[in-house]
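Chemist: Prediction below, plus the sequence it came from.
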Amino acid sequence: MAGTLSIHFTPADFLHVRFARSPDPMWEAILGLHVLTTPADRLPARLRLWRGRARTRVRRPDVRGALRLLHDLAPSDATYWPDFLTPAESEEGLTAGLRVLRETSRARLEREVREASRHRPLPAWTRRLAAGDPTLLDAVADAVGHVHGSLLTPDWSEVEAVGAADRARRMEALEGGLGAVLASFKPFVWREPVLSAPYPVDRTIRLRGRGLRLVPSFFCHTRPVAIADPRLPPVVVYPLHAGDPPAPPHGARQEAALARLLGTNRARVLAALATTRTTGDVAARLALPASSVSGHLTVLRNAGLVTSDRAGMHVTHRLTPRGWHLLGRRRG
């Protein structure tokens, strides 16, 4: 039976609401897996296009093995899956998230795997994971990285561009105050002081001054997903705006042409700047050495595709109009 997610704000929580700059790579890996196992007629057009492309990539035995392992822990029809699969640190990029996943404590593994077993039968291998088997924990982290690298990375520029457009809409709504921003999220309904949305079960989150981190998701297509453990910082992943345009029909072909023009990694750096980032941000997100990213940025800047500005101790980089044009996307 369908329920409702109810998030209760206090005045102090309004000081600590955070909007993620872009989709989170580890949440997207799990939710992308869910899209693959969802019937196409239940998906929006842009995800049907992605699903069609991605299904051709899952034929490799190593990819299929990663999908099976993650499906055991986080199937698409689950009302709960372990929170350790989506650590908060992944907001700094896939590399940071995978590092924290590999460091998950035995106590947390045991607690969250046991909770998952309350909702559905689990395969025998998860008992070894719950006991803290480091080889299995590494295998889980490798599987997340494999799914992201094999299935999501080829389309990551599209994911980030749609996320950047969503963020721009939220910032426009901010002119009407934070309440107007909260009211702009679909499928949420804002009736102060409660933000609510359809959910698989009835669930109440009382923020109690801790604030809330809201993360857009390209692959979350029906209803939001929240961190389950009330002891963790509150995080809610929400579907990107229903009005987002579908993916360009020749997006994959265009990205391949861009890679041939610039080189694969330089094209990836260009695509990563659909959202303004520092050199470290880009390096972490793409799992590339910072020195290599810095060199690519210099070439892109000299070509007039990227502009860089110092903000305190950091230098931020963003696309120029020429860069947006070459990427084949309108500015968010």
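Modeler: Everything's here; your move. Numbers count the residues shown, from 1 in each chain.
Chemist: Could you use CA atoms for every contact and neighbour count after this?
Modeler: OK.
Chemist: Can you spell out which helices and strands pack onto whichever strand or helix holds L258?
Modeler: Assigned by DSSP states H and E, L258 falls within helix 251-262. On a contact count with 3 or more CA pairs under 8 Å, 6 or more residues apart in numbering; DSSP states H and E, helix 251-262 meets helix 264-272.
Chemist: Repeat the analysis, applying 7 Å as the threshold.
Modeler: Applying 3 or more CA pairs under 7 Å, 6 or more residues apart in numbering; DSSP states H and E, one finds that helix 251-262 makes contact with no other helix or strand.
Chemist: which outside residues touch it?
Modeler: Contacting residues not belonging to helix 251-262 are listed as A267 [CA atoms under 7 Å, 6 or more residues apart in numbering].
Chemist: Helix 264-272 and that one, what's the angle between them?
Modeler: Between helix 251-262 and helix 264-272, the angle comes out at 120 degrees (axes from the mean of the first three to the mean of the last three CA atoms, to 10 degrees).
Chemist: What residues sit buried inside helix 251-262?
Modeler: 251-252, 255, 258 (16 or more other CA atoms under 10 Å).
Chemist: Ok, stretch 164-177 next?
Modeler: 164-167, 170, 173.
Chemist: Contacts made by it with the rest, please.
Modeler: With contact meaning CA under 7 Å, 6+ apart, stretch 164-177 is reached by 21-22, 180-181, 240-241, 274-275, 332.
Chemist: can I get these in a markdown table with neighbour count and distance to L33?
Modeler: Output for the contacts of stretch 164-177, formatted as a markdown table (neighbours: other CA atoms under 10 Å; distance: CA to CA, whole Å):
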| residue | neighbour count | distance to L33 |
| --- | --- | --- |
| R21 | 19 | 22 |
| S22 | 22 | 19 |
| A180 | 15 | 33 |
| V181 | 17 | 29 |
| L240 | 26 | 17 |
| H241 | 20 | 20 |
| A274 | 28 | 24 |
| T275 | 22 | 24 |
| G332 | 15 | 27 |
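Chemist: Can you list which of those are found in helices?
Modeler: Judged by DSSP state H, these include 180-181 as members of helices.
Chemist: Closest to E110 out of the contacts of stretch 164-177?
Modeler: Set against E110, the nearest of these by CA to CA is S22 (31.1 Å).
Chemist: right, and the closest one touches E160 too?
Modeler: Yes - with contacts counted by CA atoms under 7 Å, S22 reaches E160, the gap being 6.0 Å.
Chemist: G163: which element?
Modeler: helix 156-173.
Chemist: hmm, back to that, figure out how far the helix holding L258 is from the centre of its chain.
Modeler: Offset of helix 251-262 from its chain centre (CA atoms, centre = their mean, to the nearest Å): 23 Å.
Chemist: what do you get for stretch 81-97?
Modeler: The gap between the average C-alpha position of stretch 81-97 and the chain average comes to 9 Å, counting by CA atoms, centre = their mean.
Chemist: how far away is V269 from P39?
Modeler: 33 Å (CA to CA, to the nearest Å).
Chemist: And here is the other one:
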Amino acid sequence: MLRIHFTPADLTRIRLATRPDPLWEIVFSLHRLQTSQGRWAYADWYRATQDTLANTTLGKAVRRLLVPVVPRAAYFPDFLTPYEAAEGLGVGLAAMVDTPSARVAAEVRRLQETTGGPLWARSLVESRAREELGKALRAYHDAVIAPFQDDVFARIAAERAVRARVTVDTGVDGLLGGLAPGIRWRPPVLEIDYVEDRDLHLDGRGLRLIPSYFCWRTPVALADNTPRAVLTYPLRDTRAPAPEHPSGVSLGALLGKTRAAALRTLAHGATTTELAQYLGVSPATATHHTTVLRNAGLITTRRSQNTVLHTLTPVGAALLRTGTPRSAA
């Protein structure tokens, strides 16, 4: 079990990631390639990735360079997921390259002691070797994660909307108590079902919460307790089936006054009841509108306890920015 100990100051310094962390998503997606557990939830991605990597130079690099240093095991090096990656892939890779050599050496040594990491990993103490690893990570991201980026961003945005609403309604207790199965909030300690037994004392540093698209079932924290603290956790619900391909009928139905108003309302997230009240229609009618918008790929729907929250997908946001629904209205 992992026990994260909060002080009163830490409770005021909880932050929820504003977008997917590209390096954590790379790590967890590599884990998805190493196990069949949860593969059904990523079936489309897995099939596409297998096709992309099969008999290619990138596929060989993934097997030779990436998987050995990111094993699906109790440990992989922290320097592969630097705090700075929250600002984007380029910034994260630069921070990885700039990691002090002494820290890299210690983490590589721990990798070899705990999981039998490759001997060549010792060369990562040299910045040039980390630059080459960074190139492989970027190529992997561009080839197998970027094509699914819209879905990743949409689901993380929906998670943020749900957590923001929970925090407003129930405070920090509700936020920490409802993150994911296997996480329990027993103030002032957050208990997490984990691969090892240890304690993490925040001591005023606060905690960054990072929801992850490719994380499956088990939350993950940095192995070293001394850097800025983060906790990555899986999205609470299972992957929803992809929306039906937008048909002429669904897109045509969108171009109406009420549905355009619904789309604008959902730009900031709303429940079915709130949407019905705003539009002045019955909940059943609001549900019909959200179904059409969802089938057109313009919104996503998340359930949190007894609440159903609707938010825009990147496609819906882009359509809203063009002014098409407003013109139709």
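Modeler: Noted; the coordinates are in hand. As the structure is a computational prediction, the values presented were derived from the model and not from experiment.
Chemist: now the angle from the helix holding G163 of structure 1 to helix 251-262?
Modeler: Here helix 156-173 of structure 1 runs at an angle of 110 degrees relative to helix 251-262 (the same axes, to 10 degrees).
Chemist: what range in structure 2 matches helix 156-173 of structure 1?
Modeler: The alignment of helix 156-173 of structure 1 onto structure 2 (TM-score structural alignment) covers residues 149-166.
Chemist: ok, now which ones touch the residue nearest the centre of structure 2?
Modeler: Residue closest to the mean C-alpha point of structure 2, counted by CA atoms, centre = their mean, is S212 at 2.2 Å. Residues in contact with S212 of structure 2 (CA under 7 Å, 6+ apart) are 20, 25, 232-235.
Chemist: how close does S22 of structure 1 get to T38 of structure 1?
Modeler: Distance of S22 of structure 1 to T38 of structure 1, computed by CA to CA: 24 Å.
Chemist: Spatially nearest residue to the alignment partner in structure 2 of G145 of structure 1 (excluding sequence neighbours)?
Modeler: Using TM-score structural alignment, the partner of G145 of structure 1 in structure 2 is R138. Distance criterion CA to CA, 6 or more residues apart in numbering; nearest residue to R138 of structure 2, sequence neighbours excluded, is L89 at 7.7 Å.
Chemist: quick one: that neighbour and P20 touch, right?
Modeler: No - L89 of structure 2 is beyond contact range of P20, at 10.1 Å (criterion: CA under 7 Å).
Chemist: Look at the two and report which has more neighbours.
Modeler: P20 (23 against 18; other CA atoms under 10 Å).
Chemist: when you align them, which residue in structure 1 goes with that one?
Modeler: Alignment note (TM-score structural alignment): P20 of structure 2 maps to P23 of structure 1.
Chemist: got it, and D78 of structure 2?
Modeler: Match for D78 of structure 2 (TM-score structural alignment): D83.
Chemist: got a list of what that match touches?
Modeler: Contacts of D83 of structure 1 (CA under 7 Å, 6+ apart): 227-228.
Chemist: Spit out the contact partners of the residue nearest to L85 of structure 1 when sequence neighbours are not counted.
Modeler: Excluding its sequence neighbours, the residue lying closest to L85 of structure 1 (CA to CA, 6+ apart) is L101, at 6.6 Å. By CA under 7 Å, 6+ apart, L101 of structure 1 lies in contact with 84-85, 87, 141.
Chemist: so which of these persist in structure 2?
Modeler: Mapping the contacts of L101 of structure 1 onto structure 2 (both residues aligned by TM-score structural alignment, their matches' CA atoms under 7 Å) leaves 84-85, 87 still in contact.
Chemist: For the stretch 51-200 of structure 1, just list every one of the helices.
Modeler: 61-73, 94-102, 106-119, 125-130, 134-147, 156-173, 178-183 (DSSP state H, counting those that start in this stretch).
Chemist: Taking helix 134-147 as reference, get the angle to the first one.
Modeler: When the same axes, to 10 degrees is applied, the directions of helix 61-73 of structure 1 and helix 134-147 differ by 110 degrees.
Chemist: Residues contacting helix 61-73 of structure 1, please?
Modeler: 58, 81, 122, 143, 146-147.
Chemist: Turn the buried residues of stretch 164-177 of structure 1 into TSV, including distance to L300 of structure 1.
Modeler: Formatted as TSV, these follow (distance: CA to CA, whole Å):
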residue	distance to L300 of structure 1
A164	20
A165	22
D166	25
R167	24
R170	29
A173	32
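Chemist: Can you tell me which of these is nearest N302 of structure 1?
Modeler: When the buried residues of stretch 164-177 of structure 1 are compared for distance to N302 of structure 1 (CA to CA), A164 wins out at 24.3 Å.
Chemist: Tell me how many other residues crowd V104 of structure 2.
Modeler: 25.
Chemist: Show me what it lines up with in structure 1.
Modeler: Under TM-score structural alignment, V104 of structure 2 pairs with L109 in structure 1.
Chemist: Please tell me I have it right and its match contacts R128.
Modeler: No - judged on CA under 7 Å, L109 of structure 1 makes no contact with R128 at a distance of 9.9 Å.
Chemist: rewinding a little: compare the helices of the stretch 51-200 of structure 1 and report which one is nearest to A290 of structure 1.
Modeler: Closest among those, using CA to CA: helix 94-102, at 12.6 Å.
Chemist: With structure 2 overlaid, report how far the closest one is off on average.
Modeler: Comparison of helix 94-102 of structure 1 with structure 2 after fitting gives an average deviation of 0.9 Å (mean CA distance after the TM-score superposition for structure 1).
Chemist: and the angle from that helix to helix 134-147?
Modeler: Going by the same axes, to 10 degrees, helix 94-102 of structure 1 makes 150 degrees with helix 134-147.
Chemist: Can you classify the closest residue to L49 of structure 1 other than its chain neighbours by secondary structure?
Modeler: Sequence neighbours aside, A247 is the residue nearest to L49 of structure 1 in space, at 7.4 Å (criterion: CA to CA, 6+ apart). Secondary structure, DSSP: H, G, I helix; E, B strand; the rest coil: A247 of structure 1 is coil.
Chemist: wouldn't A247 of structure 1 be in contact with R46 here?
Modeler: Yes - A247 of structure 1 lies in contact with R46 (CA under 7 Å); the separation is 5.4 Å.
Chemist: what's the counterpart of the residue nearest to R138 of structure 2 in structure 1?
Modeler: Aligned partner of L89 of structure 2 by TM-score structural alignment: L94.
Chemist: on that earlier part again, can you tell me which of the buried residues of helix 251-262 of structure 1 is nearest E115 of structure 1?
Modeler: A252 (39.7 Å).
Chemist: and stretch 93-105 of structure 1, which residues are buried?
Modeler: By neighbour count with 16+ other CA under 10 Å, stretch 93-105 of structure 1 contains the buried residues 93-98, 100-102, 104.
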